[in-house]
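**Student:** Here's my sequence, what's the structure:
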Amino acid sequence: MTQDSAQGGKRRGRGPGRTTRADWVQAALETLIAEGVDRVRVLELARRLECARSSFYWYFKNRAELLDSLLEHWQQTNTQLLVAAAARPAETINFAVGQLIADWAAPGEFDIPLDLAVRDWARRSDAVRRAVDSSDAQRIEAFAAMFRRYGYPQAEAEVRAQILYFHQFGYDALDRRESWDTRLGRSADYLYCLTGKTAGTAEVAALAEAVRRNLATAQQAPRPAG
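**Tutor:** Have a look, this model is predicted:
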């Protein structure tokens, strides 16, 4: 157990020796997303946290250990969220895909900027590239398993899983500036194209409800301290 776990992860104030491990990780995540991995440096983070650089070594052996923590956080949030969402029971494949998309697309669930930042990092590190490839494979297999549960043949399930994954991830990477009203207005067509099954009124409504619920939750969530 880390020291900040024993302290409940609570912030103890700013200044030398007054940060938690969670503070360092959060500052590193924000820096990774905003400026890239090259700027995730102990001195830069200490300045951001307004504390002594030496306090970093109370929680981490070195910068490499901090970077490993960032990858672990990414896996535990984004990858595990998608795997869990794909495994949730649903009455039909359209309900299943709808709840998966809602968790992925709505802010507050899947961390889109973090995923993009890790992929940019992977261009500079073979080890991170392997982690990203492994994560992609794990996510796509979870999607394929979801399709197989609803009777899709193995080969078709794998192809539809890739289409679903690349569609949603491409949407994020392109940073489409489309309103949620417009996007949700196309839900029936999206579901049909992704699953090959005509979406009923209840399936379309469930997707819209889940997205709006996640959006409302994200708006109410407290902003992390930087």
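**Student:** use CA for all of it now, contacts and neighbours both
**Tutor:** OK.
**Student:** Now do the contacts for residue 74.
**Tutor:** For residue 74, the contacting residues are 114, 115, by C-alpha atoms under 8 Å, 6 or more residues apart in numbering.
**Student:** Which parts of the protein are helices?
**Tutor:** 3-6, 21-35, 42-49, 63-74, 80-87, 93-105, 112-122, 126-149, 154-174, 180-185, 187-195, 201-220 (DSSP state H).
**Student:** can I get these in TSV with distance to residue 15?
**Tutor:** Converted to TSV, the helices of the chain look like this (distance: least, C-alpha to C-alpha, whole Å):
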stretch	distance to residue 15
helix 3-6	16
helix 21-35	12
helix 42-49	8
helix 63-74	20
helix 80-87	35
helix 93-105	37
helix 112-122	27
helix 126-149	33
helix 154-174	38
helix 180-185	42
helix 187-195	50
helix 201-220	29
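**Student:** Buried deepest among these, which one?
**Tutor:** helix 93-105 (a mean of 23; mean count of other C-alpha atoms under 10 Å).
**Student:** same for that helix, what does it pack against?
**Tutor:** helix 80-87, helix 126-149, helix 187-195, helix 201-220 (3 or more C-alpha pairs under 8 Å, 6 or more residues apart in numbering; DSSP states H and E).
**Student:** Other residues contacting the second one?
**Tutor:** If I follow you right, that is helix 126-149. Looking at what lies outside helix 126-149 - C-alpha under 8 Å, 6+ apart - the contacts are 75, 79, 82-83, 86-87, 93, 96, 118-119, 121-123, 154, 157-162, 165.
**Student:** how about the nearest residue to residue 187 once chain neighbours are set aside, what does it touch?
**Tutor:** With sequence-adjacent residues excluded and distances taken as C-alpha to C-alpha, 6 or more residues apart in numbering, residue 187 is closest to residue 204, at 6.1 Å. The contact partners of residue 204, by C-alpha under 8 Å, 6+ apart, come to 98, 187, 188.
**Student:** List just the nearest of those to residue 169.
**Tutor:** residue 98 (15.3 Å; C-alpha to C-alpha).
**Student:** To compare with the earlier structure, here is another sequence to fold:
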Amino acid sequence: MNSKPILHRDDPKAEPLVGNVKVTRDDWLNVAMDVLISDGVEQVKVLNLADRMAVSRSSFYWYFKSRQQLLDALLDRWQATNTAALIAQAEAPAETITAAVCNVHRCVVNTALFDTALDFAVRDWARRSGKVRRMLDQSDARRLAALRAMFARFGYEAVEAETRARVLYYMQIGYDLAQLNEPLATRLLLVPHYLYVFTGVEPRPEEIEEFSAYAKRCWEGGSSHEPA
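**Tutor:** Here you go, the predicted model:
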């Protein structure tokens, strides 16, 4: 889990605030993100956020012109983190297709790369907003395109690359949505079999060992400081 403090003032590594400033723009965004994930977009209100941070709501307008601008900033952050991370992992160098899929699966185990709870919050938001639905559709299309290109890079024909990209992507969405209470050991035991199903190729033992070690570091030691 990511243990980074939500508020700037609670982070011992943060530079001290000066003057009468008690919170930063990122503080507003971080708390808004927390509320979006836990309570839904309807509760992302200026007064609610101000109460959580114990500050005057007037300070909100130092950073945002309106609640809508804050909501837009939340969507921008989602795109710049989750969507960008998945695409970057799909494009990361790899010697084999199974190693490439392991790169993508780093998004599954490292919350600093990809915040699954945020993704689900945005998907729930999209049910209530046509604008967000369109953004989500565009994001899904970009992610799938990156995965399709990943398979094509390793010689898969167009239809097969498209099909395998869809299986990989939508399986992971469903897997996360199921919220399985699955021990780490069980999940890691299945990794080589998942890789074979996704790719039709037997993974190398060293690829499994490297990914398993990475997953254990993320899940047991916290993922916020684990590199991609």
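**Student:** sorry, back to before: which one in structure 2 is aligned with the residue nearest to residue 187 of structure 1?
**Tutor:** Following TM-score structural alignment, the counterpart assigned to residue 204 of structure 1 within structure 2 is residue 208.
**Student:** and its match, how far is that from residue 104 of structure 2?
**Tutor:** Taking C-alpha to C-alpha, to the nearest Å as the measure, residue 208 of structure 2 and residue 104 of structure 2 are separated by 13 Å.
**Student:** ok, now residue 217 of structure 2?
**Tutor:** 17 Å.
**Student:** for residue 164 of structure 2, same thing?
**Tutor:** Distance of residue 164 of structure 2 to residue 104 of structure 2, computed by C-alpha to C-alpha: 13 Å.
**Student:** Point to the residue nearest the middle of structure 2.
**Tutor:** In structure 2, the C-alpha nearest the mean C-alpha coordinate belongs to residue 114, at 2.2 Å (C-alpha atoms, centre = their mean).
**Student:** quick one, what contacts the closest residue to residue 33 of structure 1 other than its chain neighbours?
**Tutor:** Using C-alpha to C-alpha, 6+ apart and skipping the chain neighbours, the partner closest in space to residue 33 of structure 1 is residue 117 (5.2 Å). Applying C-alpha under 8 Å, 6+ apart, we find residue 117 of structure 1 in contact with 32, 33, 36.
**Student:** Would you mind giving these as JSON lines with distance to residue 16 of structure 1 added?
**Tutor:** Conversion of those to JSON lines gives the following (distance: C-alpha to C-alpha, whole Å):
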{"residue": "32", "distance to residue 16 of structure 1": "23"}
{"residue": "33", "distance to residue 16 of structure 1": "25"}
{"residue": "36", "distance to residue 16 of structure 1": "26"}
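**Student:** follow-up on the earlier one: can you tell me which residues contact the residue mapped onto the residue nearest to the centre of structure 2 from structure 1?
**Tutor:** Mapped onto structure 1 by TM-score structural alignment, residue 114 of structure 2 lines up with residue 110. By C-alpha under 8 Å, 6+ apart, the contact set of residue 110 of structure 1 is 77, 78, 81, 82, 103, 104.
**Student:** Next one: residue 110 of structure 1 relative to residue 196 of structure 1, how far apart?
**Tutor:** Look at residue 110 of structure 1 and residue 196 of structure 1: by C-alpha to C-alpha, they are 25 Å apart.
**Student:** Same question for residue 143 of structure 1.
**Tutor:** Taking C-alpha to C-alpha, one finds residue 143 of structure 1 at 15 Å from residue 196 of structure 1.
**Student:** Look up how far residue 155 of structure 2 lies from the corresponding residue of structure 2 for residue 61 of structure 1.
**Tutor:** Using TM-score structural alignment, the equivalent of residue 61 of structure 1 in structure 2 is residue 65. From residue 65 of structure 2 across to residue 155 of structure 2, the span is 50 Å (C-alpha to C-alpha).
**Student:** what does residue 186 of structure 2 give?
**Tutor:** On the measure of C-alpha to C-alpha, residue 186 of structure 2 and residue 155 of structure 2 end up 31 Å apart.
**Student:** again, but for residue 221 of structure 2
**Tutor:** 37 Å.
**Student:** likewise residue 134 of structure 2?
**Tutor:** Counting by C-alpha to C-alpha, the gap from residue 134 of structure 2 to residue 155 of structure 2 is 32 Å.
**Student:** before we move on, what about residue 77 of structure 2?
**Tutor:** 34 Å.
**Student:** what's the answer for residue 85 of structure 2, then?
**Tutor:** To residue 155 of structure 2, residue 85 of structure 2 is 24 Å away according to C-alpha to C-alpha.
**Student:** and residue 183 of structure 2, what pairs with it in structure 1?
**Tutor:** Aligned partner of residue 183 of structure 2 by TM-score structural alignment: residue 179.
**Student:** before we move on, what about residue 80 of structure 2?
**Tutor:** By TM-score structural alignment, residue 80 of structure 2 lines up with residue 76.
**Student:** and residue 76 of structure 1, how many neighbours?
**Tutor:** Using other C-alpha atoms under 10 Å, residue 76 of structure 1 has 11 other residues around it.
**Student:** Trace residue 27 of structure 1 over to structure 2, please.
**Tutor:** Per TM-score structural alignment, residue 27 of structure 1 is aligned with residue 31.
**Student:** Touching, its match and residue 48? I think so.
**Tutor:** No. Here residue 31 of structure 2 does not reach residue 48: they are 9.7 Å apart, not a contact under C-alpha atoms under 8 Å.
**Student:** next one: stretch 105-118 of structure 1 to chain centre, how far?
**Tutor:** Taking C-alpha atoms, centre = their mean, to the nearest Å, one finds stretch 105-118 of structure 1 lying 4 Å from the centre of the chain it belongs to.
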